[in-house]
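Peer 1: Below are the sequence and a predicted model for it; my questions follow.
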Amino acid sequence: MCNFHGYDNARRRRHERRIAKQATYKYNKALNMALKAALNPSKPSQQQTP
């Protein structure tokens, strides 16, 4: 395995890209949900009244 370090570095870079993509996806999803909630206030909120 003379090229192990090259493989390991590539794996690490792929992992970093994957983590960055997931963070961006989660942020965009939260942003879109907040935007939808702000644009559609007519839907009843899910607050429970005693």
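Peer 2: Received it, and whenever you're ready, just let me know what you need.
Peer 1: When you work out contacts or count neighbours from here on, use the C-alpha atoms and nothing else.
Peer 2: Will do.
Peer 1: what helix or strand is the most centrally placed residue in the chain on?
Peer 2: Compute the mean C-alpha point of the chain, and by Cα atoms, centre = their mean the closest residue is residue 26, 2.1 Å away. Assigning secondary structure by DSSP states H and E places residue 26 in helix 4-39.
Peer 1: Next one for the comparison:
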Amino acid sequence: MPQMAPLWWTTLFMTFVLTMSAVMYILYFLPNKKSGSMESNQYKISKSPILW
């Protein structure tokens, strides 16, 4: 059993990383889907005076 401990920790860590990546992906793309198409959002961002 001691030989299996690193494998279990690696599996848990990879599952945690994949879960966090999925959460960040959903949180990043969900507001874009709500506020409209991605083209309009990119147009608003490109015309924003903050970036210029």
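Peer 2: Arrived safely, thanks for sending. What you are looking at is a predicted structure, and each value in this text was computed from that prediction instead of being measured.
Peer 1: coming back round to it: now check the second structure for the residue matching the residue nearest to the centre of the first structure.
Peer 2: When the second structure is aligned by TM-score structural alignment, the residue opposite residue 26 of the first structure is residue 24.
Peer 1: for residue 17 of the first structure, same thing?
Peer 2: In the second structure, residue 17 of the first structure lands on residue 15 (TM-score structural alignment).
Peer 1: burial count for its match?
Peer 2: The number of residues packed near residue 15 of the second structure is 12, by other Cα atoms under 10 Å.
Peer 1: next one: residue 10 of the first structure
Peer 2: 12.
Peer 1: And residue 41 of the second structure, by the same measure?
Peer 2: 14.
Peer 1: Can you tell me how far the match of residue 17 of the first structure is from residue 28 of the second structure?
Peer 2: Relative to residue 28 of the second structure, residue 15 of the second structure is positioned 20 Å away (Cα to Cα, to the nearest Å).
Peer 1: Could you report the distance from residue 45 of the first structure to residue 38 of the first structure?
Peer 2: For residue 45 of the first structure, the distance to residue 38 of the first structure - Cα to Cα - is 12 Å.
Peer 1: again with residue 21 of the first structure
Peer 2: For residue 21 of the first structure relative to residue 38 of the first structure (Cα to Cα), the value is 26 Å.
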